[in-house]
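Undergrad: Model the structure of this input:
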Amino acid sequence: MVNKAISLVGVPTDIGAGHRGASMGPEALRVANLAARLTRRGLDVVDRGNLQGPLNPWQPPVDGYRHLPEVVAWNQAVHEAIYAELGEGRLPIMLGGDHCLAIGSISAVARHCRDTGKTLRVLWLDAHADFNTAEATPSGNIHGMPVACLCGNGPQELISMGGQVPATSAPVFRQIGIRSVDEGEKRLVRESQVSIFDMRHIDEVGMKRTMEEALADIDENTHLHVSFDVDFLDPTIAPGVGTTVRGGPNYREAQLCMEMIADTGRVGSLDIVELNPAFDKKNQTARLAVDLVESLFGKSTLIR
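TA: As a prediction, this is how the structure comes out:
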C-alpha cells in the first residue's frame, strides 16, 4: 500500500441527493468502528471530524440543478480538506454524504496528481454512471452528475473547482457495477468514452476478469482513487442506500473486487458515499462497508 497514514474526513450532507439521510452516513461508519478496524490493520488513523456547510434547503431544481449554491459550498470545503491531507502525505478517506461530493474530492486528488506528476486512475464503484447534465437529468439531483462535472460538463462553479477545466478526463475513469443509466445519460456516456464495466459484463466474464481489465496498466506512478458508492452492492446485502438497484455484486464479488484493488498497492484516496442509515437495518450496511474497506486496505483470509 502506498500510505499507512490515514485521515478520515466526515462530510455530513445529503445536499445532492433525492432522499434525506445520507448526512448521517459519516456517523454510521464511525459507529461501525471504521477507525478502530483500520488501526488494527497497522494503519495510523486520525479522524478529522466533520466538515461544515450549508443546511439542505430541500428546494426544487433551478435551471436543471437542485441546491447548486449549497453543493458548490460543500464541495469547496471537501476540495480544500482532501487537498490539504494529500499535501501532508496522508491518505484521505471521505466519509459521505452523497456522491455529489466526489466533485470536491476527485478534483482535489487530480490537482495533487498534477502537483506531483502522478497519473490518476479513478475506480468508480456504483450502480449509476453519474454522468447526467442539467439537460439530461430527470430530477436535477447533482449526485447524478459528478462524473460529468469532473469531465468538464456542468456548471462553471463545479467544473472549475480544482483550478483546471476539466479537472479530469473520461479515460481516467473505470466504472464498475453499473446497472442504472437514465435515457438521456446513455448517449452522453457513449460519447464520452468512459470505460464502463456494467453488471452484464461482470455476469459474462466474472469479477476477476473485470477487475483485471479495470486495473490494467496501473504502475508505480499511478495514484488510484476509489469512489465507493454503497449502492454498488446488491440491496439484499446493503439496504441502507436511498437509490437501491437490484442485481448488484454479491458479498463475495465485492470482497474480490476490494482485494484485487488492494493487491495493486496503489490506493491513494477513497470516498465512501451514499450510505443512508434511514434505510438501513441495524447498521448492517455500514458494517458491511467497513468490512469491505478493511479488505481494500489489505485484510485477506491468508497471508498472501
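Undergrad: From here on, just use CA atoms for contacts and neighbour counts.
TA: Will do.
Undergrad: correct me, but residue 28 touches residue 277?
TA: Yes: with contact defined as Cα atoms under 8 Å, residue 28 reaches residue 277; the gap is 6.7 Å.
Undergrad: So those two - more neighbours on which side?
TA: residue 277 (26 against 22; other Cα atoms under 10 Å).
Undergrad: neighbours around the nearest residue to the more buried one once chain neighbours are set aside, how many?
TA: Using Cα to Cα, 6 or more residues apart in numbering and skipping the chain neighbours, the partner closest in space to residue 277 is residue 240 (5.6 Å). Using other Cα under 10 Å, residue 240 has 27 neighbouring residues.
Undergrad: Could you also give me the structure for this next sequence, so I can compare it with the first?
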Amino acid sequence: MTTTSEQLVGAVLMIAPGATRQDTPDGGADLFWPQEGRRIALGRTSLHVLQQFAVPATASSVADRMERATPGSRDAVTKAVITLVEVGALCERDFLHRTTPSGRGAGLFGSPVVRIDDAMNGTDDFVVIGAPYDHGVTYRPGARFGPEALRRASTGVYQVEAGRRGMYDVETDTRLLAGVGIADVGDMAAVSGGLGEDLLRSLEEVVALTARSKKVPVVLGGDHSITLRVVDGLTRHHQRLGLLHFDAHHDYGEIRTGQPGQRVGIHHGNFLDWVVGNPAVECVAQFGIRQLTQSRPQESEKIQRWPGLTAVTADPADMIRRLPGDLVWHLTFDVDVLDPSVMPSTGTVLPGGYTYRQALAVIGSLCDALPVVGVDVVEYLPGDDEAPGVTTSALLARTLHRIAAASKRSL
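TA: Below you'll find the predicted structure:
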C-alpha cells in the first residue's frame, strides 16, 4: 500500500523505535534495527527530515516549520515524510501500543522480552542481549544456538517474578536476586546473506547504549570473538576498563590495534590481541588458562594470569590486591574454563578445568570486591543434554546476584 499525504493528516509521527544509527561520509546515515535484521540508507535530506521527528510531531507541523526556514521546501518535505513512513523509519506514535516485543518466547530466567528503547528507559538492573554469532570459530560451529538454549535452560534454575521478590536459596538462607530487575531485548539480528558484521555492529551499539543508561549488559554468545565488540561498546562509555577473562585458552598472541574496519583476521582465538591493544583497557586478568601453544604469547604489563587451578588455591584477598582497585570491570566467561566432565558442550574442550563450585568461588570473590559493569557468556554449544545449560545458567544467576549485591553495598 502506498502512503499518501492525506493518510498522514493529523497523525502524530515518531522515529521508529529500536534503530541504531551509523553516519555516512556523505552526510547521511544507515539505520539498522538489530532485533529485526532490517537496514535502510538515508541521504542527507531524508536524515534532516527524520531528525525533525525526534520529538513526535505531525507531518504538517514539520512541513510548516521547514517551509518557514526554507521557503519552497514544503513539497519536498512532504514527499520525504511519505517515503520515510513507507520504509519504516517513521511510524505513528501509537505504534508502541499496537505491537508486541521483539524476540521469541521468554527471556533469560523467564524475564520479559522487551524493546531496546523500553529496556533503556526502564528500571531494570541487567539488560540481556543475545549474540547468536559463530563466524569467528576455528573448529566446531554451533555457538550461535547458545543464547536461545540458555534462555530455555535458565528457567529450570531461577525464575524472575513480578515484584522482584527473588527466589529463596537454601544454601545461603537468602533470597537470590531479590529486588533486582532483569530485562531481555532478544537476539541481535544480521542482514540475510551477510557474515554477521551487522550483528556485531548492533551488539556494540546496544552495549554502549546500555552502559550509558547505567545498566549492566549481560551478553549471551556466540563465540568468543563477540567479546571484542562488547569491550568496544563498554569503552565508548567507560574510559578505563579491566577485563576478567575466564577461559581454557589464551585467546591472545600479540598486541594489535585498529578500529573495527581496520581489523583483519579476527577469530575466537585471537580477539584478545585487540582488547589488550585498546588503550582504554588497562588490565586483563586471566583465570583457568591451560592451553598448549607453539610459542609464548607476547608479554604485556596489562596481563595478570592465574593459569590452571592457581586461582582456586590462591587467597582471594591476595588475588584482589594484585588487580587495580580503581577500574570498572567486564567479566567474560568462556564455558570451556570448566572441566569437560562438567562442560562437554563447547567447541574446544581441554581437561584440567574448574568444577562448578570452583568457578563460582573465584567469580564470587571477584564480584564481591570489584565493580563489574558487564558480563558475557560464550562458546556454549547446546546439544541433547540440557545439564551443561543448567550449569551455565546457575553460574550466571549467582554471578548476577553477587554483582547486584556488591553494587548496592557501594551506594
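Undergrad: Let me see the TM-score of these two.
TA: Aligned and superposed, the two chains score 0.74 in TM-score terms (TM-score structural alignment, normalised by the length of the first structure); 255 aligned residues with a Cα RMSD of 2.9 Å.
Undergrad: who touches both of residue 28 and residue 277 of the first structure?
TA: Jointly contacting residue 28 of the first structure and residue 277 under the rule Cα atoms under 8 Å, 6 or more residues apart in numbering are 283, 286.
Undergrad: related to what we said a few turns ago, give the helix, strand or coil label for the residue nearest to residue 277 of the first structure.
TA: Using DSSP: H, G, I helix; E, B strand; the rest coil, the structure places residue 240 of the first structure in coil.
Undergrad: Could you report the distance from it to residue 159 of the first structure?
TA: 30 Å (Cα to Cα, to the nearest Å).
Undergrad: swap in residue 200 of the first structure?
TA: Applying Cα to Cα, the value for residue 200 of the first structure to residue 159 of the first structure is 31 Å.
Undergrad: and if you look at residue 231 of the first structure?
TA: Here the criterion is Cα to Cα. By it, residue 231 of the first structure lies 25 Å from residue 159 of the first structure.
Undergrad: same deal with residue 83 of the first structure?
TA: For residue 83 of the first structure, the distance to residue 159 of the first structure (Cα to Cα) stands at 16 Å.
Undergrad: What of residue 88 of the first structure?
TA: Distance, residue 88 of the first structure to residue 159 of the first structure, by Cα to Cα: 25 Å.
Undergrad: What segments of the stretch 251-400 of the second structure are helices?
TA: Assigned by DSSP state H, counting those that start in this stretch, the stretch 251-400 of the second structure shows helices spanning 272-277, 310-313, 316-321, 356-369, 387-410.
Undergrad: on contacts alone, who are the packing partners of the second one?
TA: Packed against helix 310-313 of the second structure, as judged by 3 or more Cα pairs under 8 Å, 6 or more residues apart in numbering; DSSP states H and E, are the following elements: helix 356-369.
Undergrad: sorry, back to before: in CSV, list the helices of the stretch 251-400 of the second structure along with mean neighbour count and distance to residue 127 of the second structure.
TA: Putting the helices of the stretch 251-400 of the second structure into CSV (neighbours: other Cα atoms under 10 Å; distance: least, Cα to Cα, whole Å) gives the following:
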stretch, mean neighbour count, distance to residue 127 of the second structure
helix 272-277, 22, 23
helix 310-313, 16, 29
helix 316-321, 12, 27
helix 356-369, 18, 18
helix 387-410, 19, 11
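Undergrad: so which of the ones you listed comes closest to residue 23 of the second structure?
TA: Closest to residue 23 of the second structure of the helices of the stretch 251-400 of the second structure, according to Cα to Cα: helix 272-277, at 23.9 Å.
Undergrad: Just give me the neighbour total for residue 12 of the first structure.
TA: By the measure other Cα under 10 Å, the count of residues near residue 12 of the first structure is 23.
Undergrad: so what corresponds to it in the second structure?
TA: In the second structure, residue 12 of the first structure lines up with residue 132, judged by TM-score structural alignment.
Undergrad: Thought residue 190 was touching its match, still the case?
TA: No: using Cα under 8 Å, residue 132 of the second structure makes no contact with residue 190, being 9.2 Å away.
Undergrad: Quick check: buried residues in the longest helix anywhere in the first structure?
TA: Longest helix in the first structure by number of residues, with DSSP state H as the criterion: helix 68-87. Residues 68, 70-83, 85-86 are the ones in helix 68-87 of the first structure that count as buried (16 or more other Cα atoms under 10 Å).
Undergrad: List of residues touching it?
TA: Helix 68-87 of the first structure has contacts (Cα under 8 Å, 6+ apart) with 7, 9, 11, 15-16, 51-56, 91-92, 94, 100-109, 111-112, 142, 157-158, 161-162.
Undergrad: List only buried entries from the residues you listed.
TA: Counted by 16+ other Cα under 10 Å, the contacts of helix 68-87 of the first structure give 7, 9, 11, 15-16, 53, 56, 91-92, 94, 100-109, 111-112, 142, 158, 161-162 as buried.
Undergrad: Which residue, neighbours along the chain excluded, lies closest to residue 12 of the second structure?
TA: Of all residues not flanking residue 12 of the second structure in the chain, residue 58 sits nearest, at 4.4 Å (Cα to Cα, 6+ apart).
Undergrad: Counterpart of that neighbour over in the first structure?
TA: For residue 58 of the second structure, the aligned position in the first structure is a gap, per TM-score structural alignment.
Undergrad: what about residue 58 of the second structure, distance to residue 78 of the second structure?
TA: Residue 58 of the second structure is 11 Å from residue 78 of the second structure, where distance means Cα to Cα.
Undergrad: would you say residue 24 of the first structure is within a helix?
TA: Yes: per three-state DSSP, residue 24 of the first structure lies within a helix segment.
Undergrad: burial count for the aligned partner of it in the second structure?
TA: Residue 24 of the first structure maps onto residue 145 in the second structure, with residues paired by TM-score structural alignment. Per other Cα under 10 Å, the neighbour tally for residue 145 of the second structure reads 22.
Undergrad: hmm, back to that, looking at residue 200 and residue 159 of the first structure, which has the bigger crowd around it?
TA: Ranked by neighbour count (other Cα under 10 Å), residue 200 of the first structure and residue 159 place residue 159 first, with 24 against 13.
Undergrad: Thought residue 147 was touching the more buried one, still the case?
TA: No: counting by Cα under 8 Å, residue 159 of the first structure sits too far from residue 147 to count as a contact (10.1 Å).
Undergrad: thinking again about what came up before, adding distance to residue 328 of the second structure, write the helices of the stretch 251-400 of the second structure out as CSV.
TA: What follows is the helices of the stretch 251-400 of the second structure, written out as CSV (distance: least, Cα to Cα, whole Å):
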stretch, distance to residue 328 of the second structure
helix 272-277, 15
helix 310-313, 20
helix 316-321, 13
helix 356-369, 11
helix 387-410, 12
